[in-house]
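coordinates only, no sequence provided:
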């Protein structure tokens, strides 16, 4: 209780500062970050990651909710929102964040006007919408209003990680959603940055390997099924690498995949590596991995009880799955593999010519 009163006191003390940041951000080089350098006429280029980070830190200053938790919820919403809808939102209101409360939560479940923007009537009907910019409207399409409301909702349950998880479960009513957001928060906190988009091909380019698009091919062992991935054939013991920044979600034996490992990335994609010969020392569930980091070696394990090996030529089965918020489905990884392979080869060639 003492820590909560302190946090609320801190929020009250900081609100004037945040309002000044909101109003004069361009002048101070904060928020929109549009101020020009002395003696220049061109506006500095500010990435969307920088803009988001600034907003998250403004809200952290105001509410004491760590920026990486706000970033995690925002990113989760972005990953479960269809791309077409994301593009429409950006075109209509030029947002840099992706979070938007459900109408019933924002305006109140009993509010006769689901698009109510009046903070007073929203509160009267039990809604959560807040006005963070003092313009008289609690607008869910306004970045600061949306993030401040999110932080206020989280802290209404308390200030610990467990409190945040309870709040998120009450909102999403889905254990997987809460776990994804927790994973994202841990990744953002660990690396201290928002841009975790770098990638790598799963095998070293200097190694001997071959692959083609095997998506949808028939498989017979264990029952008739289709092939949900791409097989990359290589000699036994070739290094297998993480293709992304991510967190290890699963590790161990699978009758179909043998020694396998699963990694969740910040785009809410699950990367599945199967038929391994073994694992790199220190790779455990909950650990963080980076693009190009060794996670194991090519093998021929699987199609039987633990330890079964040699029923097929050594290769890496690589699959990728996307979480939509309600279900997880596989998609063809071959185009991504080609893209990552070409991108890494291009980087190597550029370095070689310097």
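Done, it's in. Nothing here was measured: the structure is a model prediction, and the numbers come from that model.

okay, CA-based contacts and neighbour counts for the rest of this
Fine.

so where do the strands sit in the stretch 151-300 of the chain?
210-211, 218-219, 225-226, 230-233, 239-241, 246-254, 258-265, 269-279, 288-289, 294-298 (DSSP state E, counting those that start in this stretch).

ok, the residue most central in space within the chain to residue 190 distance?
In the chain, the centroid-proximal residue (C-alpha atoms, centre = their mean) is residue 266; its distance is 2.8 Å. Distance, residue 266 to residue 190, using C-alpha to C-alpha, to the nearest Å: 12 Å.

repeat that for residue 137.
Residue 137 is 36 Å from residue 190, by C-alpha to C-alpha.

ok, the two, which is more surrounded?
Ranked by neighbour count (other C-alpha atoms under 10 Å), residue 137 and residue 190 place residue 137 first, with 18 against 11.

can you pull the contacts of the more buried one?
117-119, 131 (C-alpha atoms under 8 Å, 6 or more residues apart in numbering).

again, only using 6 Å
By C-alpha atoms under 6 Å, 6 or more residues apart in numbering, residue 137 lies in contact with 117-118, 131.

how is it assigned, secondary-structure-wise?
Put simply, residue 137 is coil when judged by DSSP: H, G, I helix; E, B strand; the rest coil.

export the strands of the stretch 151-300 of the chain to TSV and append columns for mean neighbour count.
Below are those laid out as TSV (neighbours: other C-alpha atoms under 10 Å):
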stretch	mean neighbour count
strand 210-211	12
strand 218-219	12
strand 225-226	12
strand 230-233	21
strand 239-241	23
strand 246-254	20
strand 258-265	25
strand 269-279	24
strand 288-289	20
strand 294-298	23
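
could these go into a markdown table alongside distance to residue 315?
Formatted as a markdown table, the strands of the stretch 151-300 of the chain follow (distance: least, C-alpha to C-alpha, whole Å):
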| stretch | distance to residue 315 |
| --- | --- |
| strand 210-211 | 9 |
| strand 218-219 | 16 |
| strand 225-226 | 18 |
| strand 230-233 | 4 |
| strand 239-241 | 10 |
| strand 246-254 | 16 |
| strand 258-265 | 12 |
| strand 269-279 | 7 |
| strand 288-289 | 22 |
| strand 294-298 | 6 |
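
of all the ones you listed, which one is nearest residue 353?
Residue 353 lies closest to strand 239-241 among these, at 25.4 Å (C-alpha to C-alpha).

show me what the closest one is packed up against.
strand 294-298 (3 or more C-alpha pairs under 6 Å, 6 or more residues apart in numbering; DSSP states H and E).

does anything pack onto the strand it packs on? Which helices or strands?
strand 239-241, strand 269-279.

and if we set it to 10 Å?
For strand 294-298, the elements it packs on are strand 239-241, strand 258-265, strand 269-279, strand 315-323, judged by 3 or more C-alpha pairs under 10 Å, 6 or more residues apart in numbering; DSSP states H and E.

okay, pairing it with this:
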């Protein structure tokens, strides 16, 4: 009997463990369920799905990097503090009763008609968000005003408008593809130079990775995003800035020039050519040749409060491996 018990325990734990994994969703299933919820809420409220998706994705991106916010669940990332959801004077912050939530001035709404207002329910969350937006209107100007009144921060409004523009352009939420900034077939070399000292223009650190390549080597967008900046900077020369769906700003500097017709506000996808490698910078507009030709690639993260640079080298290595594998 003693020999049988350990085997019974083993099979119980094994099948329980397998059962847990069987319930986990693939990334494809998560995207599909997310889109289903956006579309259902759009049908109920007439709020365009890409507005809902834009806010939801922004909230998910900041929850991933903020310690003062709970980690986002798998499907819907939109977050409302319990005191706002249930009401500031509600003694029960986890209240799900529509009557008492309304009595205490909570903003939570019942989105699926089950008689409960559940802050962990994706339908209730998106319906509550949609009702807030509905009071403003369903065009971009109204949406922008609603965002400002809610977040009170210009960069947050721009980031969410970026998300909405990308989702509306491509008509889907599965937009996680990435690309290495230089295409295959060109010679290049790089190492981790983030944090190195720089002396021109004053002592500072290097906020990026330098990818050395020949003049004119095409430079590509690494992610789905919107062109937020284009022009000259005395440090970076001709440069482009693109913000993606994860509220990450990609900075491409020392360019030889820009792609024809590229302009601020353009939507790009991974692999789109945005310019070419050069040696511009370290002086007034037109200065070039003060250093070997290379692409300075930087990444900056915004968490809804502030923005900071981080090391892009691990991401470049990952995108490079993926590019080689898919060739």
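Nice, thanks for sending it over. These numbers were taken from a predicted model, which means no experiment stands behind them.

what value does the TM-score take for this pair?
The TM-score (TM-score structural alignment, normalised by the length of the second structure) is 0.88; 302 aligned residues with a C-alpha RMSD of 2.0 Å.

returning to that earlier point: adding distance to residue 145 of the first structure, write the helices and strands packed on strand 294-298 of the first structure out as JSON lines.
Shown next, in JSON lines, are those (distance: least, C-alpha to C-alpha, whole Å):
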{"stretch": "strand 239-241", "distance to residue 145 of the first structure": "41"}
{"stretch": "strand 258-265", "distance to residue 145 of the first structure": "28"}
{"stretch": "strand 269-279", "distance to residue 145 of the first structure": "29"}
{"stretch": "strand 315-323", "distance to residue 145 of the first structure": "27"}
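
what about those, which gets the closest to residue 50 of the first structure?
strand 258-265 (20.0 Å).

re earlier: out of the strands of the stretch 151-300 of the first structure, which is closest to residue 102 of the first structure?
The nearest among those, by C-alpha to C-alpha, is strand 269-279 at 23.9 Å.

ranges for the helices of the stretch 101-250 of the second structure?
For the stretch 101-250 of the second structure, applying DSSP state H, counting those that start in this stretch gives helices covering 122-134, 140-151, 154-170.

in a markdown table, list those along with distance to residue 35 of the second structure.
A markdown table is the format used below for these (distance: least, C-alpha to C-alpha, whole Å):
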| stretch | distance to residue 35 of the second structure |
| --- | --- |
| helix 122-134 | 11 |
| helix 140-151 | 20 |
| helix 154-170 | 11 |
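
quick check: which of these is nearest to residue 290 of the second structure?
Among the helices of the stretch 101-250 of the second structure, helix 154-170 sits nearest to residue 290 of the second structure (C-alpha to C-alpha), with 33.8 Å.

could you tell me the angle between the closest one and strand 237-244?
70 degrees (axes from the mean of the first three to the mean of the last three C-alpha atoms, to 10 degrees).

and helix 154-170 of the second structure, what other elements does it pack with?
Helix 154-170 of the second structure packs on helix 49-63, helix 140-151, strand 225-233, strand 237-244, strand 267-268, strand 294-302, going by 3+ C-alpha pairs under 10 Å, 6+ apart.

please work out which residues of the first structure line up with it.
Under TM-score structural alignment, helix 154-170 of the second structure corresponds to residues 175-191 of the first structure.

buried sites along stretch 161-177 of the second structure?
161-168, 173, 175 (16 or more other C-alpha atoms under 10 Å).

what about it, distance to the chain center?
In this view, stretch 161-177 of the second structure has its centroid 10 Å away from the chain centroid, taken as C-alpha atoms, centre = their mean, to the nearest Å.

got it, and stretch 300-309 of the second structure?
Worked out by C-alpha atoms, centre = their mean, stretch 300-309 of the second structure lies 12 Å from the chain centre.

returning to what we had before: can you say which of the helices of the stretch 101-250 of the second structure is nearest to residue 288 of the second structure?
Closest among the helices of the stretch 101-250 of the second structure, using C-alpha to C-alpha: helix 154-170, at 31.8 Å.

what's the angle between that closest one and strand 294-302?
Going by the same axes, to 10 degrees, helix 154-170 of the second structure makes 110 degrees with strand 294-302.

how far away is residue 297 of the first structure from residue 202 of the first structure?
10 Å.

again with residue 128 of the first structure
Distance from residue 128 of the first structure to residue 202 of the first structure, by C-alpha to C-alpha: 45 Å.

with neighbour numbers in mind, choose between those two.
residue 202 (24 against 21).

what's the more buried one aligned with over in the second structure?
Residue 202 of the first structure maps onto residue 181 in the second structure, by TM-score structural alignment.

how about the contacts made by that match?
211, 218-223, 252, 270-274, 295, 297, 316, 319-320 (C-alpha atoms under 10 Å, 6 or more residues apart in numbering).

one more time with 6 Å, if that's ok
Counted by C-alpha under 6 Å, 6+ apart, residue 181 of the second structure has contacts 219-220, 222.

hey, what's in contact with both of residue 297 and residue 202 of the first structure?
residue 240.

can you count the residues close to the equivalent of residue 293 of the first structure over in the second structure?
Alignment note (TM-score structural alignment): residue 293 of the first structure maps to residue 272 of the second structure. The local packing of residue 272 of the second structure (other C-alpha under 10 Å) involves 18 other residues.

so how far is residue 175 of the second structure from residue 272 of the second structure?
In terms of C-alpha to C-alpha, residue 272 of the second structure sits 14 Å off from residue 175 of the second structure.

repeat for residue 153 of the second structure
Taken as C-alpha to C-alpha, the span from residue 153 of the second structure to residue 175 of the second structure is 26 Å.

try residue 245 of the second structure
Between residue 245 of the second structure and residue 175 of the second structure the distance is 8 Å, computed by C-alpha to C-alpha.

likewise for residue 277 of the second structure?
26 Å.

still on that earlier bit, ok, the buried residues of stretch 161-177 of the second structure vs residue 235 of the second structure, which is closest?
residue 162 (26.2 Å).

residues touching the closest residue to that closest one other than its chain neighbours, list them.
In this structure, residue 162 of the second structure finds its nearest non-sequential neighbour in residue 226, 6.2 Å apart by C-alpha to C-alpha, 6 or more residues apart in numbering. Counting by C-alpha under 6 Å, 6+ apart, residue 226 of the second structure touches 242-243, 265-267.
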